[in-house]
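Chemist: Whatever this is, show me its structure:
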Amino acid sequence: MNEKWIVNVSVATVWTSYDSPREIDKKAISNPVEIDEWLDGLSYETRLGLHNQNLVQTQVLFGQEVIVTNEKDGWAEVIIPDQPSSKDERGYPGWIPKDQLQRQHDWKISQGPVAVITAKSATLFSESDEPLMELSYQTVLPVVQELDHWVKVKTPSGFGLISTERVKIFQSKDEIPKGNGHDIVLAGEAFLGLPYLWGGMSSFGYDCSGFSYTMCKANGYTIPRDASDQAKAGKRVELEKIEPGDLLFFAYEEGKGRIHHVGIYYGNGKMLHSPKTGKSIEVIPLQGTIYEKELCAARRYWQDTEE
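Modeler: Below you'll find the model as predicted:
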């Protein structure tokens, strides 16, 4: 029996352990998730705690598959195949409330047409036109039927409708076209001003590597989830030969220590990135900043798609 576990909330936060969430995180571990309300309820200190107290690992979107490896107290220990990681060769590990997952016997995301959300977000409606939830950019769902102004999609718990204006339809996941470096920059520009979120992998908030991962994903490239792994894959680019869309990596000890940040090269000596807790996605010149001193490597994941 080809049974799969599918994420059944708009965005599931993946915790370091089943006992990581705090009282203030209740809205993030419910079903339905109240992601905006959760984020609005976090102060600078409690947002920072997601990182400093090692509470959160990553996030997964509605309709993504996870592999369940263990269960405890209503929680599932999972692996995320879509997020390559040196932590586990099968994918990114962590814990998700079991309530946020749904077992599916016929989840055929790899066969047949898919709808990819290309707007910053999109409302999923029931077949009777009731709003069900707000979905993130780059949510991918199987297409059941194309209607005049709607796409009928399969969801982990049934069927739903999304406005055709918010999605693009591809004949299969493999047919999502590969963009070039400028396309990666263009995708990222849409999120200027979005507040940083540690572990963030959705358009409700990205961390630095979640941002670079998603903008590459939007252009047909699956890259490692974390900055340290992203810096080891892809094509190595000399720092004096960087082009827009290349990923730039930054390390402590003026570039000699551990990699702690990644940004997207914007062109003209500037970087597009999701900086840190308390700040928002921005374009900045590198010259004269701490980033100029810490820049240690560049990698290219895109292909030149121009004929």
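
Chemist: switch to C-alpha atoms for all contacts and neighbour counts from now on
Modeler: OK.

Chemist: Please name the residues that touch the spatially most central residue of the chain.
Modeler: By Cα atoms, centre = their mean, the chain has its centre lying nearest to residue 201, at 2.9 Å. Contacts for residue 201 (Cα atoms under 8 Å, 6 or more residues apart in numbering) come out as 58-61, 207, 210-211, 214.

Chemist: Tell me the buried residues in stretch 2-18?
Modeler: By neighbour count on 16 or more other Cα atoms under 10 Å, the buried set for stretch 2-18 is 4-18.

Chemist: Run a quick check on residue 135 versus residue 125, I expect a contact.
Modeler: No: taking contacts as Cα atoms under 8 Å, residue 135 lies outside contact range of residue 125: 10.4 Å.

Chemist: if you count what's nearby, which of these two comes out ahead?
Modeler: Using other Cα atoms under 10 Å, the more surrounded residue of residue 135 and residue 125 is residue 135, with 24 against 19.

Chemist: Is the more buried one within a helix or a strand, and which one?
Modeler: Assessed by DSSP states H and E, residue 135 sits inside strand 131-136.

Chemist: So for the following helix or strand past that strand, what gets flagged as buried?
Modeler: Next helix or strand after strand 131-136 toward the C-terminus (DSSP H and E): strand 140-146. Using 16+ other Cα under 10 Å as the test for burial, strand 140-146 gives 140-144.

Chemist: Please enumerate the helices of the stretch 51-200 of the chain.
Modeler: Counting by DSSP state H, counting those that start in this stretch, the stretch 51-200 of the chain has helices at residues 181-189.

Chemist: export the buried residues of strand 140-146 to a markdown table and tack on distance to residue 119?
Modeler: As requested, the buried residues of strand 140-146 are exported to a markdown table (distance: Cα to Cα, whole Å):
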| residue | distance to residue 119 |
| --- | --- |
| 140 | 12 |
| 141 | 14 |
| 142 | 17 |
| 143 | 17 |
| 144 | 20 |
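
Chemist: to compare against the first, here's another:
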Amino acid sequence: MLQTESTRWVCTVPVATVWTAPEKIREVDAEGLGKTPNINKWINTMTAEESRDMVDSNRVQSQLLFGEPVMIDEMADGWAKIAAIWQPSQKDERGYPGWVPIDQLKEVEALDELGYARVVSQMAQLWTEDFKPLLVVPFNTMLPVKELGEFIRVQTPLGDAFIMAEQAEVARGFNQVEKGTGVDVANLAATFLQLPYFWGGMSSYGYDCSGLSYNMLKANGVIIPRDAKDQAAEGHEINKDSQQDWHIGDLLFFAYEEGKGRLHHVGIYYGNGLMIHSPTPGKAIEIIELAGTVHEKELCAVRRFVENEGAEE
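Modeler: Next comes the predicted model:
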């Protein structure tokens, strides 16, 4: 670990991709790298085959949001080997491991005495101290609070900045967000309908299946593992064969070989036999009916992370 007790290394760009290894990058990935990555352009530039190759070639592990802290194990040739400490994983007990370009990280003063401002809108504008636009950051970005008001002053790796109070909520810690209900989880996921699937995606530019479940629960006060396989090993086990026992907001897990093979997908139960999920490259977040689909045959587990189901308005 290269940081000290008084400092931490954090992500300096709106979204930094965590790669399996530096040699996994391709020419088409240039827009996702550097000090000013353009995630929208990167996603839109890729062909269907290149998007699928992200999955088939295991190029990407996860993503970091602006200001998200990491532990650094080593630096070499412009890359840092990191553990994303806010993303639990069986791959590393400290947090999700992978590689990030060094120029997308910065060492800053460790600060969290006043808690964190969590972005609640799909995108939010950060402003400089003289109220010029600084950066647009995605949903669930969490930044240390320095001062409260109509505009919240936050610490960022680019210096102090302001965010409109209506675009953020303040939590005492990254894992101390106010807890929501199962209905809150499902309804929040529905605000991202038609957002493109993106392998390894952890931002409101594009989620993968477990990125969606992780972020919807994180926004409702529950930190779960980053990957679907790890998620399925936690939570409260619910009888998968008794749909009447499922709650809205439960996580549904799917495996090949009609539920007996390798686990490969997760969705959020939407009630009434429906599921909301981020399906596969080339598609977008959608609500589907489980009956009569391959998912019905592949269901292998149901897990509950939010005990209070809540009620629809």
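
Chemist: that older thread, out of the buried residues of stretch 2-18 of structure 1, the closest to residue 167 of structure 1 would be?
Modeler: residue 10 (15.6 Å; Cα to Cα).

Chemist: still on that earlier bit, what's the farthest-apart pair in the contacts of residue 201 of structure 1?
Modeler: 61 and 207 (15.0 Å).

Chemist: the more surrounded of these two?
Modeler: residue 207 (27 against 22).

Chemist: got the contact list for that one?
Modeler: Residue 207 of structure 1 sits next to 196-201, 274-276 when contact means Cα under 8 Å, 6+ apart.

Chemist: Now the buried members of the residues you listed.
Modeler: 196-201, 274-276.

Chemist: Closest one to residue 181 of structure 1 out of those residues, please.
Modeler: Nearest member of these to residue 181 of structure 1, counting by Cα to Cα, is residue 274, at 17.7 Å.

Chemist: Would you mind measuring from that closest one to residue 139 of structure 1?
Modeler: 20 Å (Cα to Cα, to the nearest Å).

Chemist: And the buried residues of strand 140-146 of structure 1, which is closest to residue 295 of structure 1?
Modeler: Using Cα to Cα, these come closest to residue 295 of structure 1 at residue 140, 33.9 Å.

Chemist: Show me what residue 32 of structure 2 aligns to in structure 1.
Modeler: For residue 32 of structure 2, the aligned position in structure 1 is residue 28, judged by TM-score structural alignment.

Chemist: Name all residues that make contact with its match.
Modeler: 12-13, 34-35, 38.

Chemist: ok, those residues in structure 2, which still hold?
Modeler: By both residues aligned by TM-score structural alignment, their matches' Cα atoms under 8 Å, the contacts of residue 28 of structure 1 still in contact after alignment to structure 2 are 12-13, 34-35, 38.

Chemist: Going by distance to residue 131 of structure 1, which of these wins?
Modeler: Nearest to residue 131 of structure 1 among these, counting by Cα to Cα, is residue 34 at 14.1 Å.

Chemist: which residues does that closest one contact?
Modeler: 27-28.

Chemist: how much space between whichever residue in structure 1 pairs up with residue 129 of structure 2 and residue 31 of structure 1?
Modeler: For residue 129 of structure 2, the aligned residue in structure 1 is residue 127 (criterion: TM-score structural alignment). Counting by Cα to Cα, the gap from residue 127 of structure 1 to residue 31 of structure 1 is 20 Å.

Chemist: Neighbour count: those two, which is higher?
Modeler: Taking neighbours as other Cα under 10 Å, residue 127 of structure 1 and residue 31 compare with residue 31 leading, 16 against 13.

Chemist: To what extent does the strand holding residue 135 of structure 1 diverge from structure 2 after superposition?
Modeler: Its aligned residues in structure 2 lie a mean 1.5 Å from strand 131-136 of structure 1 after superposition (mean Cα distance after the TM-score superposition for structure 1).
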